[in-house]
Structures are given as C-alpha cells and as structure tokens.
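>>> Starting from these lines, generate the structure:
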Amino acid sequence: MRVTKANVTRVCAVCERTLLMGEQTLRYSPDGHEFVDVCTLCSEIALDSGWVREGHAVSPALQQHPRRRRQKTLWQALLGARDEEAEPVVSEPILRRLSDDELTLVEAADLFNQSDFRRTVAGVAKSLGEPKVSIVPLAGVNAETVLTFAWDITWYQYRVTPDAAQPVRIADRGHDLDEVEPAYAQWNARFDETGRLVPELATV
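Prediction:
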C-alpha cells in the first residue's frame, strides 16, 4: 500500500498568505499561550505588535487570559496604555442583559475602538462632521462583522474578525454614498464626540 503525506495548508498569521511547502517560518505567540506561524517577511511586524517569539520569555502582560471583549490591544497593554483610551462602549452590568446579536455589535465596536483605524475616522470626522455608521454581522463560520462609516463625499468600510491576528482591517472605500450596498446601509451606530464607535442598542 502506498502511503502519502496529507497536505496541510499553512498560512502566515500576519499577512494571511498561504505558505509554500518547505518555506521557512518563525513561531510567535500573540497572547502568551498559543503559537502561530509567521513568514520571515512579517517577522518584524509580529515583533512590533508585541508578539513573543517561540523560545523567548513571555511577558507577564501576555500571560493573563484575554477577555472576550478586550479592554486593550496587546500592544497597548505592553506599552501601559491608559484604560480610558480603550474604554468599553457598554458597562459590565448592561453586557449581562444583551442578546448574542447585540454582544456581536459591542465586540466589533470595542475592537475597532482599540485599533489605529479609529484615528483615521476621527480625522475625517473633524473635516466632514459626524458620519453615518453601520455595524453588520455576516453569516458564516468566520464571525466577521462589517463596519461602514459614510459621509456625503466619501466612505470607509472595515471588517472585524475577533479571532484573527489582525482583528480589524480595511475592506473597501469610495467617494459616492450610493456605492455602499443597501445591506451595509443600516445606520445602527454612531461615532460619538469622544471619537468612539458606539452601537445603538435597544437595551441601553
């Protein structure tokens, strides 16, 4: 009987590129517990993001188990960022009363507020005013959520994947509000005066 090796597809946890067979990779831990493959081209990005290379000491800041809705990004925690910079959009007592669908909106908003893209939207808002905002969860196993920020002359769209190495990434942008698909034009959130994305929740 002929025995063949099973093909195992590996991807870089940073750039999400499919790795070639035999390609050299490095192992890093984003959270101090599990290790992931990182291609050599993305090694510096992993280090800059505070990931720990396999075989090196893990910082105490990484050894704490992350909560489902993280108060800070890993990089912010390592730099000692103040809590108010990533203040959650909903307080703990209210969280207990939310449905699963509402929790999805809150988690997506918290992750966006912890990302650098928050500054991008805040900068545009200073010039063009408060945007229309929607948070739309996608069906499927990846638990992705689409965030849309729209003004009369421009719009930005982001995708949030909580379990990804980079949970928030830009997905699309344009100049005409009519370009935004109707499914993503459900204006169910706001970008408040403090520069935070806040979902509109019936429970709150």
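>>> For the rest of this, base every contact and every neighbour count on C-alpha atoms.
Fine.
>>> how close does the residue nearest to residue 95 when sequence neighbours are not counted sit to residue 199?
Nearest residue to residue 95 in three dimensions, chain neighbours excluded: residue 103, at 7.3 Å (Cα to Cα, 6 or more residues apart in numbering). Separation of residue 103 from residue 199 (Cα to Cα, to the nearest Å) stands at 10 Å.
>>> the more surrounded of the two?
More neighbours surround residue 199 than the other of residue 103 and residue 199, with 24 against 17 (other Cα atoms under 10 Å).
>>> ok, and the closest non-adjacent residue to that one?
residue 189 (4.0 Å).
>>> burial count for the one you found?
Neighbour count of residue 189, defined by other Cα under 10 Å: 21.
>>> show me the contacts for it.
With contact set as Cα atoms under 8 Å, 6 or more residues apart in numbering, residue 189 has these partners: 132-135, 197-200.
>>> go with 10 Å
By Cα atoms under 10 Å, 6 or more residues apart in numbering, the contact list for residue 189 reads 105, 109, 131-135, 147-149, 197-201.
>>> what's the single longest helix in this protein?
Taking DSSP state H as the assignment, the helix of the chain that covers the most residues is helix 100-113.
>>> Show me what the next helix or strand after that one is packed against.
Per DSSP states H and E, the first helix or strand lying C-terminal to helix 100-113 is helix 117-128. On a contact count with 3 or more Cα pairs under 10 Å, 6 or more residues apart in numbering; DSSP states H and E, helix 117-128 meets helix 100-113, strand 145-150, strand 155-160, strand 168-174, strand 189-191, strand 197-199.
>>> To compare with the earlier structure, here is another sequence to fold:
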Amino acid sequence: MTTKKELRPTHDLIVCDICARSILKGERTETFLAPGGVRKVVCELCTARATHEGWIRESAHGDLPASRGPERERRSFLGRLRSRREPEPFEEAPASAYQLETEDGQEMEGGEVPRLEDEDGVSPAPRSRPQDPRHVRAIPTNAEVKIERSLGIFNDSEHTKTVAGIARTLGTPWVSALPNSIEPSHVDVIVAWELSWYRWRVDLGDSAHPIELVGQGEELSDLEVEQVGWNGVSAPDGTLALVVISEP
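Alright, predicted model coming up:
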C-alpha cells in the first residue's frame, strides 16, 4: 500500500496588507504602523503607497518626537499636508492704531491728512490738472484770406496726388473754394470734372488733422449752386490756386 506524502509549507503564509498578494519565499517585507498603532505588513512594491497613506515604518517609529500626540498621529498624510498649506487669517489693525504727527508735535488719528499752509497761514488753492493740449490755429476773418490759407494747406497734403492722377485721365478740373456758411473755421474745396467730383473740408483751426474728404460723386448736378464758386484752378501736379475763371 502506497502512502501519500502531504506537502506542507515550510514558512507561514504572509499577505501584503496593501495589495493582498502572498509574499513569496525569500521576498523582503517591511512592517508599518497604521493610524492607531496597528502593525501592517507591506511588500517592497507597496512601500510608496503605504507612505502615501500616512503609515510609518516600524523601524523609524522610535525616531519620532515623543511630544507628538495621538490625535496628530491618526491624521493622514493628505490631512497634514492641507494643514500646512492653510494660511493663518490676517487681522488688519484698526485705523485708530495709526497716527500721524505734524510739525508742531500734534498727533492725528489715522486717515486724517494734515493741511499744508504757507508762511501767512493761508492754505494754498488746489492745483488743477492741465488740460490736454489742442492744436489750434488763428482763424482769419477775411473770406479771401481764408480761401488762400485753405488752398495752401491742401497743397501741402497728399490729396494733390488724387487730383493729379485723375487729371491725367479726365483733363484739367474746375476748382471751387468757399468758406462754410455754418462753421467759420471751415472752407469747402471742390474739384470737379464732367464725370467726377470730390469735396474736401479744410479746418483752419485744426493743425493736427485739417483736411477731410466729405463727399464725392459722378454728376455735377449733384452739387448745389450755392456750394460752388469755380474760383480756382489746378496745376498738373494737383496743387490748387485762387483765380477768377468763367463758370463751366
């Protein structure tokens, strides 16, 4: 009769308390202390997770300070980390805690600003902020002088290139320059051909942006009679001059 041999493990079965895996023969383990002082067996692969959970190596337990209370030991690693990051509330001192001292030694409560006085004991008037500078020119009152000055401003601008370019195709234009009946500082300059016309407005009181294109069209009939005077002439380079010519 054959006798069956019973195989028995030569070492006790040990399970990792983190991954629940059986510890192999010869595999090293470490003992950790969980909150409450409970001993836990951890394999080499799970030591980082045990530390993350706030478990303490039993071998390092003797190095911990004795003043550490049981309530602090039971706190997890994340709880201790949050407590370190929470800032303490800032308590602002009341305004009465601040004082100012004047030249004569008088103390003033916080928020009160001493007034400066001159030698006569009179407080100086508050200084007003300077207004934004404006580019302003003197505006002549004579109509002919207004027209001559407006044509000079036009001739110094880039709009002369527009007149010269169209004139090479449509020929010499008619020119009208008349003071505006509503705005004394404005002069309306009209340059017209049979198939096209342009109207610029020159502001004699503005040196920054004195010229503005305010209208253009294709039919001379679009222009009102009181808006034109045909009192100017154009040169081949697009510059304008005041003369008296016959109406178109």
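>>> Just give the TM-score of the two.
With the length set by TM-score structural alignment, normalised by the length of structure 1, the two chains reach a TM-score of 0.49; 114 aligned residues with a Cα RMSD of 3.0 Å.
>>> Can you say which of the helices and strands packed on helix 117-128 of structure 1 is nearest to residue 36 of structure 1?
Nearest of those to residue 36 of structure 1, taken as Cα to Cα: strand 168-174 at 18.2 Å.
>>> Going by neighbour count, list what's buried in that closest one.
168-169, 173 (16 or more other Cα atoms under 10 Å).
>>> Same list (those residues) but as CSV, adding distance to residue 47 of structure 1.
Below are the buried residues of strand 168-174 of structure 1 laid out as CSV (distance: Cα to Cα, whole Å):
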residue, distance to residue 47 of structure 1
168, 18
169, 19
173, 29
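>>> and the residue lying closest to residue 168 of structure 1 once chain neighbours are set aside, how far is that from residue 26 of structure 1?
Spatial nearest neighbour of residue 168 of structure 1, excluding adjacent residues (Cα to Cα, 6+ apart): residue 160 at 4.6 Å. Distance of residue 160 of structure 1 to residue 26 of structure 1, given as Cα to Cα: 25 Å.
>>> and the two? which has more neighbours close in?
For residue 160 of structure 1 versus residue 26, neighbours defined as other Cα under 10 Å are more numerous around residue 160 (25 against 15).
>>> quick one on the thing from earlier: so which of the buried residues of strand 168-174 of structure 1 would you say is closest to residue 93 of structure 1?
Once Cα to Cα is applied, the member of those that ends up nearest residue 93 of structure 1 is residue 168, at 26.2 Å.
>>> separation between that closest one and residue 79 of structure 1?
Separation of residue 168 of structure 1 from residue 79 of structure 1 (Cα to Cα): 20 Å.
>>> Okay, angle between the longest helix of structure 1 and strand 155-160 too, please.
110 degrees (axes from the mean of the first three to the mean of the last three Cα atoms, to 10 degrees).
>>> can you give me the angle helix 100-113 of structure 1 makes with strand 168-174?
With the same axes, to 10 degrees defining the directions, helix 100-113 of structure 1 sits at 90 degrees from strand 168-174.
>>> Show the secondary-structure elements that helix 100-113 of structure 1 is packed against.
Judged by 3+ Cα pairs under 10 Å, 6+ apart, the packing partners of helix 100-113 of structure 1 are helix 92-95, helix 117-128, strand 132-137, strand 145-150, strand 155-160, strand 168-174, strand 197-199.
>>> which element is residue 177 of structure 2 on?
Per DSSP H and E: strand 174-179 holds residue 177 of structure 2.
>>> Following the chain onward from that strand, which element is next?
strand 186-192.
>>> Does anything pack onto that next one? Which helices or strands?
Using 3+ Cα pairs under 10 Å, 6+ apart: strand 186-192 of structure 2 touches helix 143-155, helix 159-170, strand 174-179, strand 197-203, strand 211-217, strand 232-234.
>>> could these be laid out in a markdown table, adding distance to residue 242 of structure 2 and mean neighbour count?
Shown next, in a markdown table, are those (distance: least, Cα to Cα, whole Å; neighbours: other Cα atoms under 10 Å):
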| stretch | distance to residue 242 of structure 2 | mean neighbour count |
| --- | --- | --- |
| helix 143-155 | 7 | 18 |
| helix 159-170 | 15 | 15 |
| strand 174-179 | 8 | 24 |
| strand 197-203 | 15 | 21 |
| strand 211-217 | 18 | 14 |
| strand 232-234 | 4 | 20 |
